[in-house]
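Novice: The sequence and its predicted three-dimensional model are supplied below.
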Amino acid sequence: MYFAALLARTEDGWKASDTELDDVETLSDLADLAREASLEDDTVLVLIEQEDAWFGVVRIDGEDDPRIYVSDAAAAARSSYGEILLTDELLGRNPGDDDLADLDSLDLDGTEDGEDDDEDDDGPDAAGSAEAVPHGPVGDAEILDDLGVGEKELKALATDAVTEIAESLGASETLELVR
């Protein structure tokens, strides 16, 4: 089960709104949705949580590029919403990289130079996919520092992270209204 909410900072505090991500296909779409929630280019946080598996925070400050933190990239990669957040840049990959990018090192039979083609393995993607997305947090762990949630606290969050973040921001009551 997923929960996604927008927290928009206003002069009067935080304003929360439940958000549907069904029409969001890219990080750019998500950033546009967040900017629409802001009245005057104030800070907007998109909080996404999949039960106890992973959570993500996207911070939009005006027209600046979104800042992203994902608690467990490997778990998020298995989620359609997580895939929106896990950009090539965030994962340290060049756009267009994939498991077949290094074809130069393969012999014509598909094995790597010097590799026996009768070696046991778990398939062509056995190591490639595991290396592509790391287990554990990725992104900007200092994303909420100036709002009272430091890197250490953010990385320590596990269960009910969205609620704990909202509490730290003084927005827990506001968030509960849309939950």
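Specialist: Ah, there it is.

Novice: Could you use CA atoms for every contact and neighbour count after this?
Specialist: Noted.

Novice: quick check, distance from stretch 84-96 to the centre of its chain.
Specialist: On the basis of C-alpha atoms, centre = their mean, to the nearest Å, stretch 84-96 sits 10 Å off its chain's mean C-alpha point.

Novice: Report the separation between the two terminal residues of it.
Specialist: 16 Å (C-alpha to C-alpha, to the nearest Å).

Novice: what's that stretch in contact with?
Specialist: 25-27, 56, 68, 70, 73, 76-77, 132-133, 138-139 (C-alpha atoms under 8 Å, 6 or more residues apart in numbering).

Novice: What subset of these is buried?
Specialist: 27, 56, 68, 70, 73, 76-77, 132-133, 138-139 (16 or more other C-alpha atoms under 10 Å).

Novice: Which member of the contacts of stretch 84-96 is positioned nearest Glu83?
Specialist: Ala77 (5.3 Å; C-alpha to C-alpha).

Novice: Please determine how far the closest one is located from Val46.
Specialist: Distance of Ala77 to Val46, given as C-alpha to C-alpha: 18 Å.

Novice: Helices of this protein, start to end?
Specialist: 27-37, 73-77, 80-85, 88-91, 128-132, 151-156, 161-169, 172-178 (DSSP state H).

Novice: Any chance of CSV for these, columns distance to Glu112?
Specialist: Putting the helices of the chain into CSV (distance: least, C-alpha to C-alpha, whole Å) gives the following:
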stretch, distance to Glu112
helix 27-37, 36
helix 73-77, 26
helix 80-85, 30
helix 88-91, 25
helix 128-132, 13
helix 151-156, 38
helix 161-169, 43
helix 172-178, 53
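
Novice: before we go on, here's another structure to hold up against the first:
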Amino acid sequence: MYFAALLARTEDGWEASDTELDDVETLSDLADLAREASPDEDTVLVLIEQEDSWFGVVRIDGEEDPRIYVSDAAAAARSSYGEILLTDELLGRDPGDEDVLDVLDLDGTEDGETESENESEDDEEPAGAVSGGSAEAVPQGPVGDAGILDDLGVGEKELRALSGDAVTEIAEALGASEVLETVR
């Protein structure tokens, strides 16, 4: 189960609306949805939390590129909603990097290598690692801009320490807990 809300900063304070992510397929879609919540190009935060296993914050300031923070990339990678946030740029991957499944032959060896070469490489890999694949590209733990909320009163250290009901704790720090509760 997940919870997602938009918090838009206005002259009168924060306004909250819950949001359904079922029709959102890309970060660009999510950014467009957030921009619609603030016609005056004020700051909009998209807060996403999934079953207390991970949370994400996307910050949209007008037409600037979205800033993203994800508390646990590995947990988020197992979620269709998390995959929206885990862009190649956020994970430090080149968009053209091939996925490990694309370069494996049917026998499990990489193109042009023999099984014995593959076995010797596997001996050097840590258990569970996939050579050159997405398992290495999605780290355990936080990724992204931990300073995303610095100017709003939630520093990097505080953001990284959040767990459990992180969305509520962020809203409290922003002074937006009452408006968030109206959409929860």
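Specialist: In hand now; what should we look at? This one's a predicted model, so the numbers in the text were calculated from it and none came from an experiment.

Novice: Please work out the TM-score for the two chains.
Specialist: Superposed pair, TM-score by TM-score structural alignment, normalised by the length of structure 1: 0.89. Supporting alignment: 178 aligned residues with a C-alpha RMSD of 2.8 Å.

Novice: Of the helices of structure 1, which is nearest Leu106 of structure 1?
Specialist: helix 128-132 (14.2 Å).

Novice: any idea what Ser71 of structure 1 aligns with in structure 2?
Specialist: In structure 2, the residue paired with Ser71 of structure 1 according to TM-score structural alignment is Ser71.

Novice: Leaving out chain neighbours, which residue sits closest to that match?
Specialist: Pro142 (4.2 Å; C-alpha to C-alpha, 6 or more residues apart in numbering).

Novice: Now for whatever residue of structure 1 lines up with the one you found, how many residues are close by?
Specialist: Matched by TM-score structural alignment, Pro142 of structure 2 corresponds to Pro137 in structure 1. A count of nearby residues for Pro137 of structure 1, using other C-alpha atoms under 10 Å, gives 18.

Novice: Please apply the same query to the one 4 residues further on.
Specialist: The burial count assigned to Ala141 of structure 1 is 21, neighbours taken as other C-alpha under 10 Å.

Novice: Now do the contacts for it.
Specialist: 69, 150-151, 154-155.

Novice: Map Leu30 of structure 2 onto structure 1.
Specialist: Using TM-score structural alignment, Leu30 of structure 2 sits opposite Leu30 in structure 1.

Novice: again with Glu181 of structure 2
Specialist: Looks like Glu181 of structure 2 aligns to Glu176 there (TM-score structural alignment).

Novice: And its match, how close does it get to Tyr81 of structure 1?
Specialist: From Glu176 of structure 1 to Tyr81 of structure 1 the distance is 21 Å (C-alpha to C-alpha).

Novice: With Asp140 of structure 1 instead?
Specialist: 18 Å.

Novice: between the two, who's got more neighbours?
Specialist: More crowded of Asp140 of structure 1 and Tyr81, by other C-alpha under 10 Å: Tyr81, with 22 against 16.

Novice: Find the nearest non-adjacent residue to that one, please.
Specialist: Using C-alpha to C-alpha, 6+ apart, the nearest residue to Tyr81 of structure 1 is Leu21, at 7.5 Å.

Novice: Provide a list of residues in contact with that neighbour.
Specialist: 4, 30, 81.

Novice: go on, Ala31 of structure 1?
Specialist: 60, 66.

Novice: now swap in Ile68 of structure 1 and tell me
Specialist: Ile68 of structure 1 touches 56-59, 85, 90, 139-140, 143, counting by C-alpha under 8 Å, 6+ apart.

Novice: same question, Ala74 of structure 2
Specialist: 138-141.

Novice: Switch these over to TSV; also include distance to Glu119 of structure 2.
Specialist: Formatted as TSV, the contacts of Ala74 of structure 2 follow (distance: C-alpha to C-alpha, whole Å):
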residue	distance to Glu119 of structure 2
Val138	24
Pro139	24
Gln140	26
Gly141	29
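
Novice: ok, these in structure 1, which still hold?
Specialist: By both residues aligned by TM-score structural alignment, their matches' C-alpha atoms under 8 Å, the contacts of Ala74 of structure 2 still in contact after alignment to structure 1 are 138-141.

Novice: Please report which of those has the highest neighbour count.
Specialist: Val138 (21 neighbours).

Novice: Would you mind confirming that that residue is in contact with Arg78?
Specialist: No: in this structure, Val138 of structure 2 is not within contact of Arg78 by C-alpha atoms under 8 Å, at 10.3 Å.

Novice: Now the alignment partner in structure 2 of Val149 of structure 1. Nearest residue, chain neighbours left out?
Specialist: By TM-score structural alignment, Val149 of structure 1 lines up with Val154 in structure 2. The shortest distance from Val154 of structure 2 to any non-neighbouring residue, by C-alpha to C-alpha, 6+ apart, is to Ala173 (6.6 Å).

Novice: The one you found and Phe55 of structure 2, how far apart?
Specialist: According to C-alpha to C-alpha, Ala173 of structure 2 and Phe55 of structure 2 sit 16 Å apart.

Novice: Neighbour count for those two, which is higher?
Specialist: Phe55 (28 against 14).
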